[in-house]
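> okay, structure incoming, though there's no sequence with it:
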């Protein structure tokens, strides 16, 4: 069984200038009482350049200069003018508090995904909590989708816009990014979205599930229960608990029967049972949900685990996504 781990060897030293530490996830984020936030560069940040053999063109574009929301856009070079590319709007994970479209792990995964499924991918770099608590990330996601639809008529992004089918947009993301994709879908009616692709969606609740209580996690796991609780404290509005609908969507599921939905979960993830419960709740509301369980791997395996088993599961995951968007 392959264990998915996150290297936290770049843990921050105690910052004596700000003194009172109120929240911490080791190696990822420190929040001080005076509002100061520190995030070590635990994952390398990279430019938009890609190896030519991938056959994908990638560039960064500003969505909103005032809030500094931007996107990294991946377009397969083999796209034919007569058959426009479907578009996948992707939101990265990181508990709403860390992560970036600059991160090398997302850059590599999304470039590969764009090439394999032959879709344009718009990777949104949204604002992070706690400086910008929810619903800031949801607002940024909506803004990205609206911006995207406007590009069809803008006439100034010919390098990619002319290749895209703006009437065929999917929302996707992993972990907190999947949560964002789901909540953006709830907010953008009547804009037409074809489907949702949710990879290990980051949801929670006050009542613990069996996998949250009993799923053994390796040291330096990408998501422990303690880390999940901290992320929610930092991201949710002041005074909210984990039964807030943004955290626990089963308390107030909205009609999504207009959308195709695929939920991919990991067998060794503490979120597995919560993801299954989410699927069941959608299904009881008449939503047709495609469930995919990735065997023997943990949270965020597709971006952080390079083991042979994980790479096999990544290949399988990409095949599932390709089949889903091709229907």
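That came through, no problem. Note that the structure is a prediction, hence the values are computed from the model and not measured.

> from here on, just use CA atoms for contacts and neighbour counts.
Fine.

> what are the ranges of the strands in the stretch 151-300 of the chain?
Assigned by DSSP state E, counting those that start in this stretch, the strands in the stretch 151-300 of the chain fall at 164-174, 195-199, 260-266, 289-294.

> the third one - contacts with which helices or strands?
The reference is to strand 260-266. If contacts are counted by 3 or more C-alpha pairs under 8 Å, 6 or more residues apart in numbering; DSSP states H and E, strand 260-266 sits against strand 195-199, helix 272-284, strand 289-294.

> likewise for the last one?
For strand 289-294, the contact count by 3+ C-alpha pairs under 8 Å, 6+ apart identifies strand 260-266, helix 272-284 as packing neighbours.

> follow-up on the earlier one: how about the strands of the stretch 151-300 of the chain, which one is nearest residue 58?
Across the strands of the stretch 151-300 of the chain, residue 58 has its closest neighbour in strand 164-174 (14.2 Å, C-alpha to C-alpha).

> show me the contact partners of that closest one.
When contacts are defined by C-alpha atoms under 8 Å, 6 or more residues apart in numbering, strand 164-174 is touched by residues 84-93, 120, 148-149, 152, 178-182, 185, 192-202, 300, 325.

> about what we covered before: tabulate the helices and strands packed on strand 289-294 (JSON lines), appending mean neighbour count and distance to residue 114.
Shown next, in JSON lines, are the helices and strands packed on strand 289-294 (neighbours: other C-alpha atoms under 10 Å; distance: least, C-alpha to C-alpha, whole Å):
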{"stretch": "strand 260-266", "mean neighbour count": "23", "distance to residue 114": "18"}
{"stretch": "helix 272-284", "mean neighbour count": "19", "distance to residue 114": "25"}
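
> and of those, who's closest to residue 310?
The nearest among those, by C-alpha to C-alpha, is strand 260-266 at 10.7 Å.

> relative to strand 164-174, how tilted is the closest one?
30 degrees (axes from the mean of the first three to the mean of the last three C-alpha atoms, to 10 degrees).

> SS state for residue 61?
On the three-state scheme (DSSP: H, G, I helix; E, B strand; the rest coil), residue 61 is labelled strand.

> for it, give me its contacts.
Residue 61 neighbours (C-alpha under 8 Å, 6+ apart): 70, 71, 72, 73.

> mind doing that once more with 6 Å?
Residue 61 makes contact with 70, 71, according to C-alpha atoms under 6 Å, 6 or more residues apart in numbering.

> residue 259 too?
194, 195.

> before we move on, back to that, to residue 305, which of the helices and strands packed on strand 289-294 lies closest?
Taking the helices and strands packed on strand 289-294 one by one with C-alpha to C-alpha, strand 260-266 is closest: 12.6 Å.

> next one for the comparison:
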């Protein structure tokens, strides 16, 4: 059926809403690939179910094991996509997380969280929190996933993501600082080109989150008390100069340092670069390689 302009109730950067309630996302559905083993790097991957209802699953990546007695740090990775697109199982994100795993010698758990419109916000936050709780359930070495039971160092856990995933990372780590999470220690958080309030995307986020607190919603605009109790020791934020979210990342670091939080925050500015250039292009070329190595150093520090 042909679409008419007068059928449209709302037009946003990533989707339009018709007056009959239909939501049309501008990008086609993401192609998903199965887990696989890389014969070159030795990185293995497989999928696991965190929760059947609501449906939450993860893709787990294990680097090549050369010393079975050595425990490895864990990275919970939260993909981007404007809260309504992409997947932990897409070729882009599978490839990128596998690259990080090979370089940083880290176990990664990449979460497949619920997307708008099928599951409006706050599903993304709740599902990512459920994935972190699922990781913590292995701390006694008797969880459902053998790779975590046998190889994970639960005193060296990292949470990170890009774009929407960077925003979700803040909320998840903030929740850990507020309510606590027994069984693991979050050492660091990585926010790559994160979304926060103050841009043209604000009203789109509020539409995707029917129950919100307006432009001052703490998930869009972190409150001082939330920043102050962020549940990790170190934060690394990347901000791309040609990204409309450039100031989002810079402001986040400034406000975090002013909040009284006792950790260490670092801002890396990707001059001349676009939003999530490291995901879109080859992660081992040019500026993307620089970003990758900075991320790897952040994870491997003090190891």
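Arrived safely. In this text, all values refer to a predicted model and were calculated from it rather than measured experimentally.

> re earlier: out of the helices and strands packed on strand 260-266 of the first structure, which is closest to residue 254 of the first structure?
Ranking these by proximity to residue 254 of the first structure (C-alpha to C-alpha) places helix 272-284 first, at 8.6 Å.

> and the angle from that closest one to strand 260-266?
Orientation check (the same axes, to 10 degrees): helix 272-284 of the first structure against strand 260-266 gives 160 degrees.

> residues in the second structure aligned with helix 272-284 of the first structure?
Matched against the second structure by TM-score structural alignment, helix 272-284 of the first structure falls on residues 246-258.

> quick one: that stretch to the first structure mean distance?
Superposing on the first structure places stretch 246-258 of the second structure at an average distance of 1.1 Å from its equivalents, by mean C-alpha distance after the TM-score superposition for the first structure.

> now do that stretch: distance to the chain's middle.
Put simply, stretch 246-258 of the second structure sits 18 Å off its chain's centre (C-alpha atoms, centre = their mean, to the nearest Å).

> need the contact partners of that stretch.
Contacts of stretch 246-258 of the second structure (C-alpha under 6 Å, 6+ apart): 194, 196, 227, 239, 240.

> re earlier: among the helices and strands packed on strand 289-294 of the first structure, which is nearest residue 144 of the first structure?
Closest approach to residue 144 of the first structure among those (C-alpha to C-alpha): strand 260-266, 20.1 Å.

> that closest one vs the second structure, mean deviation?
Mean deviation for strand 260-266 of the first structure: 0.8 Å (mean C-alpha distance after the TM-score superposition for the first structure).

> just to revisit the earlier point, residue 40 of the first structure: which of the helices and strands packed on strand 260-266 of the first structure is closest?
Of all these, strand 195-199 sits nearest to residue 40 of the first structure, with 25.0 Å by C-alpha to C-alpha.

> in the second structure, what range does that closest one match?
Under TM-score structural alignment, the counterpart of strand 195-199 of the first structure in the second structure spans residues 188-192.

> ok, stretch 119-126 of the first structure next?
With TM-score structural alignment applied, stretch 119-126 of the first structure matches the range 106-113 in the second structure.

> tell me the helices in the stretch 101-250 of the second structure, going along the chain?
For the stretch 101-250 of the second structure, the helices defined by DSSP state H, counting those that start in this stretch cover 123-136, 146-151, 164-179, 202-208, 224-228, 246-258.

> most neighbours per residue, which of those helices?
Among the helices of the stretch 101-250 of the second structure, helix 164-179 has the highest mean neighbour count (mean count of other C-alpha atoms under 10 Å), at a mean of 23.

> now the angle from that one to strand 152-162?
For helix 164-179 of the second structure against strand 152-162, the angle by the same axes, to 10 degrees is 130 degrees.

> ok now helix 164-179 of the second structure, how far from the chain's centre?
10 Å.

> which residues does it contact?
With contact meaning C-alpha under 6 Å, 6+ apart, helix 164-179 of the second structure is reached by 78-80, 82-83, 125, 129, 160, 191-192, 194-195, 229-231.

> which of the residues you listed lies closest to residue 22 of the second structure?
Of all the contacts of helix 164-179 of the second structure, residue 83 has the smallest distance to residue 22 of the second structure: 17.2 Å, by C-alpha to C-alpha.

> the alignment partner in the first structure of that closest one: neighbouring residues, count only.
Alignment note (TM-score structural alignment): residue 83 of the second structure maps to residue 96 of the first structure. Neighbour count of residue 96 of the first structure, defined by other C-alpha atoms under 10 Å: 28.

> with residue 92 of the first structure instead?
Residue 92 of the first structure, neighbours per other C-alpha under 10 Å, totals 25.

> what sits against the match of residue 83 of the second structure?
Contacts of residue 96 of the first structure (C-alpha under 6 Å, 6+ apart): 128, 129, 176.

> in contact with the first one, which residues?
If I follow you right, that is residue 128 of the first structure. Per C-alpha under 6 Å, 6+ apart, neighbours of residue 128 of the first structure: 96, 97.

> measure it to residue 227 of the first structure for me?
When distance is defined by C-alpha to C-alpha, to the nearest Å, residue 128 of the first structure is 16 Å away from residue 227 of the first structure.

> which part of the first structure matches stretch 287-298 of the second structure?
Counting by TM-score structural alignment, stretch 287-298 of the second structure corresponds to residues 313-324.

> leaving out the residues flanking it, which one is nearest to the residue mapped onto residue 205 of the second structure from the first structure?
Per TM-score structural alignment, the equivalent position to residue 205 of the second structure in the first structure is residue 232. Nearest residue to residue 232 of the first structure, sequence neighbours excluded (C-alpha to C-alpha, 6 or more residues apart in numbering): residue 242, at 7.1 Å.

> quick one: map that neighbour onto the second structure.
Taking TM-score structural alignment, residue 242 of the first structure has residue 215 as its aligned residue in the second structure.

> let me know how buried its match is, in neighbour terms.
As a burial measure, residue 215 of the second structure scores 15 neighbours (other C-alpha under 10 Å).

> cool, residue 51 of the second structure as well?
Close neighbours of residue 51 of the second structure, defined as other C-alpha under 10 Å, add up to 14.

> hang on, residue 298 of the first structure packs against residue 264?
No - using C-alpha atoms under 6 Å, residue 298 of the first structure is not in contact with residue 264, being 11.7 Å away.

> got a list of what residue 49 of the second structure touches?
Residues near residue 49 of the second structure by C-alpha under 6 Å, 6+ apart: residue 57.

> what's the distance between the alignment partner in the first structure of it and residue 125 of the first structure?
Counting by TM-score structural alignment, residue 49 of the second structure corresponds to residue 62 in the first structure. Note on residue 62 of the first structure: its distance to residue 125 of the first structure, by C-alpha to C-alpha, is 10 Å.
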